[in-house]
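> The sequence and its predicted three-dimensional model are supplied below.
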Amino acid sequence: MTDSNTARRTVLAAGAAVLAGGTLAACGSDADKPGTGAGNASAPQTGGASPAASAPGAVAEPLVKSSAVPVGGGTVIKEQKVVVTQPTAGSFRCFTAVCPHQGCLVDKVENGTIDCPCHGSKFKVADGAVAHGPAVKPLAEKKITVSPEGEISLA
């Protein structure tokens, strides 16, 4: 019986090692990857907000009132180099106002597109996708919040 006991202990030890390895791998997987949401749920998520907006108790400076953003259109905020759009009533999006083609600032939103004056690139108000080149990359999206009072701020 010594051989069967030894064999059983070997199998149990191997099984325990496999389980422990799986547990260790699971403990370190997503928690170490930024932006996965795993790990410490109370860790601050800055997501491109300014340092002042990330400070405890700080309130982000409003970009624009929601009432100033037309449905199906948008508003360019040159000082912050962003454009806020309202593709459908009550749905707001925000994109960089810097054209990915050669770095010019977009200057207007009309007829459902965000327009760059330098070379004629146009981007869709709904998702920042290229509607007309020469740009080949979309406008980068920025995260925003809309307060109950209708103030739109960078998140």
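It's in.

> Please make it C-alpha for all contacts and neighbour counts, starting now.
OK.

> Leaving out the residues flanking it, which one is nearest to Ile77?
The shortest distance from Ile77 to any non-neighbouring residue, by C-alpha to C-alpha, 6 or more residues apart in numbering, is to Val83 (5.8 Å).

> residues in contact with the stretch of helix or strand that neighbour belongs to?
Following DSSP states H and E, the helix or strand that holds Val83 is strand 82-88. By C-alpha atoms under 8 Å, 6 or more residues apart in numbering, the residues outside strand 82-88 that reach it are 69-77, 92-98, 112, 125-126.

> Then stretch 130-138?
Contacts with stretch 130-138, where a contact means C-alpha under 8 Å, 6+ apart, come from 99-101, 113, 119-124, 128-129, 139.

> Strands of the protein, start to end?
62-65, 73-77, 82-88, 91-96, 108-110, 113-115, 122-124, 130-132, 141-142, 144-146, 151-154 (DSSP state E).

> How far does the strand holding Val83 sit from its chain's centre?
For strand 82-88, the separation from the chain centroid amounts to 15 Å (computed by C-alpha atoms, centre = their mean, to the nearest Å).

> Buried residues of that strand, list them for me.
Neighbour-count burial for strand 82-88, with 16 or more other C-alpha atoms under 10 Å as criterion, is recorded at 82-87.

> ok, back up a step: wait, which of the strands of the chain is closest to Ser50?
For the strands of the chain, proximity to Ser50 was assessed by C-alpha to C-alpha; strand 151-154 is nearest, at 8.6 Å.

> ok, structure two:
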Amino acid sequence: MTQPTSAAPCACGTSRRRLLQGAGAVSVAGASAALLSACGGRSSPSAASTAADGALVVPAADTGVGSSTYYRDAKIIVSQPQEGDFVAFGSTCPHAGCAVSEREGAVLVCPCHGSRFDPATGDVVQGPATTGLTVLDVTVDGGDLLVRG
């Protein structure tokens, strides 16, 4: 890939180089779900569906104990820190709006600027984000999770 000759900022304050790097990150976004799922979840998470009351419905079996699953289309992350204890978060990073779509060891990671979040609470562990992920309500309904924001 040819590097741009100028690093002048675009209208949003991001250099062309950073923009192109971000575009490269977007091209691997599809692999991000597999990265999260590889940490104990299913290799291919099921698609989220919507219940009559508007709740997102995902299979509990998608997320193993100690793992997290990223649902790209629904823009949520589901974690199971302990057996039967499910938590969910909006995947939008509060720093710059990128999708928090990766898990590295014991933290959720935003691939754009490296913010790190606790998968059990959504709290920011390392910036540049200064606030945590949006916590969503999760209800276990048989083999499914109902996620409401």
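The structure has been received and is ready for your questions. Since this is a predicted model, take the numbers as computed values, not measurements.

> ok now the longest helix seen in structure 2, how far from the chain's centre?
Ordering each helix of structure 2 by length in residues (DSSP state H) puts helix 16-27 first. Averaging C-alpha positions (C-alpha atoms, centre = their mean) puts helix 16-27 of structure 2 18 Å from its chain's average.

> against structure 1, where does it fall?
Counting by TM-score structural alignment, helix 16-27 of structure 2 lines up with no residues of structure 1.

> by how many degrees do the following helix or strand past that helix and strand 67-71 diverge?
Where DSSP H and E defines the elements, the next helix or strand beyond helix 16-27 of structure 2 is helix 29-37. For helix 29-37 of structure 2 against strand 67-71, the angle by axes from the mean of the first three to the mean of the last three C-alpha atoms, to 10 degrees is 150 degrees.

> related to what we said a few turns ago, could you tell me where the strand holding Val83 of structure 1 falls in structure 2?
Counting by TM-score structural alignment, strand 82-88 of structure 1 falls onto residues 76-82 of structure 2.

> how about the longest helix of structure 2: buried residues?
Of the residues in helix 16-27 of structure 2, 16-17, 26 count as buried by neighbour count, 16+ other C-alpha under 10 Å.

> what residue of structure 2 matches up with Gly133 of structure 1?
By TM-score structural alignment, Gly133 of structure 1 lines up with Gly127.

> go on, Arg8 of structure 1?
In structure 2, nothing lines up with Arg8 of structure 1, judged by TM-score structural alignment.

> Distance of Arg8 of structure 1 relative to Leu19 of structure 1?
For Arg8 of structure 1, the distance to Leu19 of structure 1 equals 16 Å [C-alpha to C-alpha, to the nearest Å].

> Gly150 of structure 1 now?
Counting by C-alpha to C-alpha, the gap from Gly150 of structure 1 to Leu19 of structure 1 is 52 Å.

> Of those two, which one has the most company?
Gly150 (15 against 12; other C-alpha atoms under 10 Å).

> hang on, that one packs against Ser66?
Yes. With contact defined as C-alpha atoms under 8 Å, Gly150 of structure 1 counts as touching Ser66 (5.1 Å).

> Distance from stretch 93-101 of structure 1 to the middle of the chain?
Computed by C-alpha atoms, centre = their mean, the chain-centroid distance of stretch 93-101 of structure 1 equals 14 Å.

> my bad, should have said stretch 147-154 of structure 1
Taking C-alpha atoms, centre = their mean, one finds stretch 147-154 of structure 1 lying 18 Å from the centre of the chain it belongs to.

> try stretch 132-139 of structure 1
Remark: stretch 132-139 of structure 1 is offset 20 Å from the chain centroid, using C-alpha atoms, centre = their mean.
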